[in-house]
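Trainee: Need a 3D model of the following:
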Amino acid sequence: MTLWRAGMRITAGRLNDHAVEASTSSGLTAGAGFTVIGFSGRKVSGVTTVHCYLSYDGTGLNPDGSGNLADVTMCTLPSGWRPPETINTTFGDGVQDGECTISPSGTVSLRSVFSNIETGRNIRATAVWISGNS
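Mentor: This next block holds a predicted model:
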């Protein structure tokens, strides 16, 4: 990765340096009622992307009348793969989708969904954030 220094000239090579700085596929911890199927994280040019793929094995996620789930913990991201502030993103199971948050402690909490998520559904959440200016 190119570090910009005073006096450096802008070149196509420097502008297009999008080498992967770090990647991982391990360390995701499932919340109660979930099982990790897969996880990936990548850092490129100061941008972090995480993709969480879990199976829901609980008794059913049933939202209240307004679609709220009371912040169900789906998983926790590994250290070094957490956002600097709480961010909102979406999740889906192929049929249902909704909103989730990711906190600086790495907790991924499902917050709302359009209707019930039944046992055995596979849930995916992907998030992207600016992680640094290196």
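
Trainee: CA only for contacts and neighbour counts going forward, please
Mentor: Noted.

Trainee: Spell out, range by range, the helices that occur in the protein.
Mentor: 12-15 (DSSP state H).

Trainee: Can you give me every residue that contacts residue 29?
Mentor: 36, 75, 76, 77, 78 (CA atoms under 8 Å, 6 or more residues apart in numbering).

Trainee: 7 Å instead, please
Mentor: If a contact means CA atoms under 7 Å, 6 or more residues apart in numbering, then residue 29 has 75, 76, 77 as its contacts.

Trainee: Turn the residues you listed into TSV, including distance to residue 104 and neighbour count.
Mentor: Converted to TSV, the contacts of residue 29 look like this (distance: CA to CA, whole Å; neighbours: other CA atoms under 10 Å):
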residue	distance to residue 104	neighbour count
75	13	24
76	10	21
77	10	25
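
Trainee: Quickly name whichever of those residues is closest to residue 95.
Mentor: Using CA to CA, the shortest approach to residue 95 within the contacts of residue 29 belongs to residue 75, at 20.3 Å.

Trainee: Just confirm that closest one contacts residue 31, I think it does.
Mentor: Yes. Taking CA atoms under 7 Å as the definition, residue 75 is a contact partner of residue 31 at 4.6 Å.

Trainee: Give me the subset of the contacts of residue 29 that lies in strands.
Mentor: Within the contacts of residue 29, residues falling in strands by DSSP state E are 75, 76.

Trainee: Serialize the contacts of residue 29 to CSV and add fields for distance to residue 18.
Mentor: CSV is the format used below for those (distance: CA to CA, whole Å):
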residue, distance to residue 18
75, 29
76, 27
77, 24
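
Trainee: Now show me the structure for the sequence below, then we'll compare the two:
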Amino acid sequence: MSVRAAWLLPQGQTREDTRLAPVGTWSPETEIRTRDGVIPGGNPFAATGVDAMSLQIGVGRAVVQGTDPQGAYPVAVDAPETVKFADGDAQFDRIDSVVLHVYDSLFDQNGQALAAVEIIKGDATATPTAPTLPPAHLRLWDVRVPAGTSAGVGGIDWRSALADRRRFTVAAGGILPKGWGLAFDGAYDGQYRDNGGTLERWNATTRTWAAYQPPELPVETTNSGAVTATGWTMSSFDARRHRRTVQFIGFWSRTGATLPANPNIADTLIATLPAGWRPTLTVEALCSTGYGFGAAAIGSDGKVTLRSWAGGNKTNALEQGENVRVSATFVQ
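Mentor: You can find the predicted model right below:
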């Protein structure tokens, strides 16, 4: 037995039926209905053409929803199933659907209790559409059968005829993977789905899917903790961090010896940034008096070291008493 359904047979449900069928997967669609669909994992119910008019459906698991009173049926296909298509209409194309069909004699007139992989034949028209499915059917694939198609004239071109109609379902609270068709409402406020790499959240008030935005992290600030080196006096220090991006600006006045502009100068320590406000790797900082300007390096140890100066005054040097603004932005 390759197609198994749990909670269907009045007697004789096997241990294998219960183990293989996805009995724990219930994603709500309404208060009483379950979202039917394929259980993700690998490539469930893969379709492969095996001859001119036959298609093989691979293994997989799914939930098939009947009417509201019926409820939903867990189904597993544990060995590939092959279905054969009827020849094409003489005049028009048609679209057939490959489905999982659950028969339940308590709710239908078929007198059976089983699950099957079947073809639901569409109407041949000038503008064919896929057939409408009754309850207890789950669409897996649509197949366009061109007019006049038969095994004798080459059969169905599986490369162009197949349309993937597998939609996915997961347990309540799980993120729905992207499958066929996105035009469906969510079931509850805060439900999530993957829209091809974009996480979307269902808003039950506006009844819309919206791209998920993570909560905005608070902005952190500090104006203390910087340690000023010998030869300098600090006027102010302010730092701001949002997420992992740090911005700071500090004003230091030169109290030590004049620093000549070559423009390269011997490394001169200005200050050390407080712990937690330092870069992961060495970054550059801009330095300026409003006239002259230079560059400093900020190491992972927080040390702000002046390395060059381009002057700006008469001597092109950084003289005692001049106020230097140091600013930088970096990602930690």
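
Trainee: Now the TM-score, please.
Mentor: Both chains were compared after superposition, and using TM-score structural alignment, normalised by the length of structure 1 their TM-score is 0.82; 123 aligned residues with a CA RMSD of 2.2 Å.

Trainee: if I look at whatever residue of structure 2 lines up with residue 106 of structure 1, how far off is residue 284 of structure 2?
Mentor: For residue 106 of structure 1, the aligned position in structure 2 is occupied by residue 302, per TM-score structural alignment. Applying CA to CA, to the nearest Å, one obtains 12 Å for the distance of residue 302 of structure 2 from residue 284 of structure 2.

Trainee: Looking at the two, which has the bigger crowd around it?
Mentor: Summary of the neighbour comparison: residue 302 of structure 2 and residue 284, criterion other CA atoms under 10 Å, with residue 302 having more neighbours (22 against 17).

Trainee: roughly how far apart are that one and residue 228 of structure 2?
Mentor: Note on residue 302 of structure 2: its distance to residue 228 of structure 2, by CA to CA, is 12 Å.

Trainee: do residue 222 of structure 2 as well
Mentor: When CA to CA is applied, the distance between residue 222 of structure 2 and residue 228 of structure 2 equals 16 Å.

Trainee: cool, residue 321 of structure 2 as well?
Mentor: Look at residue 321 of structure 2 and residue 228 of structure 2: by CA to CA, they are 15 Å apart.

Trainee: Aligned counterpart of residue 84 of structure 1 in structure 2, please.
Mentor: Under the alignment (TM-score structural alignment), residue 84 of structure 1 maps onto residue 280.

Trainee: need the contact list for its match.
Mentor: 300, 332.

Trainee: can you check residue 265 of structure 2 too?
Mentor: Contact partners of residue 265 of structure 2, counting by CA under 7 Å, 6+ apart, are 307, 308.

Trainee: Aligned to it, what sits in structure 1?
Mentor: Residue correspondence, TM-score structural alignment: residue 265 of structure 2 in this structure matches residue 69 in structure 1.

Trainee: State the distance from that match to residue 45 of structure 1.
Mentor: Looking at residue 69 of structure 1 against residue 45 of structure 1, where the rule is CA to CA, the gap reads 35 Å.

Trainee: quick revisit: in this structure the match of residue 106 of structure 1 contacts residue 281, no?
Mentor: No. Using CA under 7 Å as the test, residue 302 of structure 2 is too far from residue 281 to be in contact (9.9 Å).

Trainee: Could you find the closest non-adjacent residue to the counterpart of residue 24 of structure 1 in structure 2?
Mentor: Under the alignment by TM-score structural alignment, residue 24 of structure 1 pairs with residue 222 in structure 2. Distance criterion CA to CA, 6 or more residues apart in numbering; nearest residue to residue 222 of structure 2, sequence neighbours excluded, is residue 239 at 5.3 Å.

Trainee: With residue 38 of structure 1 instead?
Mentor: The nearest residue in space to residue 38 of structure 1 (CA to CA, 6+ apart) is residue 53, at 5.0 Å.

Trainee: ok, now which ones touch that neighbour?
Mentor: Counted by CA under 7 Å, 6+ apart, residue 53 of structure 1 has contacts 36, 37, 38, 39, 123, 124, 125.

Trainee: Can you find the partner of the last one in structure 2?
Mentor: In the superposition onto structure 2, residue 125 of structure 1 corresponds to residue 326 when matched by TM-score structural alignment.

Trainee: can you give me the strands in structure 1?
Mentor: Using DSSP E, the strands assigned to structure 1 run over residues 20-24, 29-30, 34-44, 47-56, 68-76, 87-92, 97-102, 107-113, 122-130.

Trainee: mind putting the ones you listed in TSV, distance to residue 6 of structure 1 included?
Mentor: Shown next, in TSV, are the strands of structure 1 (distance: least, CA to CA, whole Å):
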stretch	distance to residue 6 of structure 1
strand 20-24	22
strand 29-30	42
strand 34-44	22
strand 47-56	22
strand 68-76	39
strand 87-92	33
strand 97-102	36
strand 107-113	39
strand 122-130	23
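
Trainee: now for these, which one comes closest to residue 10 of structure 1?
Mentor: Of the strands of structure 1, the one closest to residue 10 of structure 1 (CA to CA) turns out to be strand 34-44, at 18.8 Å.

Trainee: matching residues in structure 2 for the closest one?
Mentor: The alignment of strand 34-44 of structure 1 onto structure 2 (TM-score structural alignment) spans residues 232-242.
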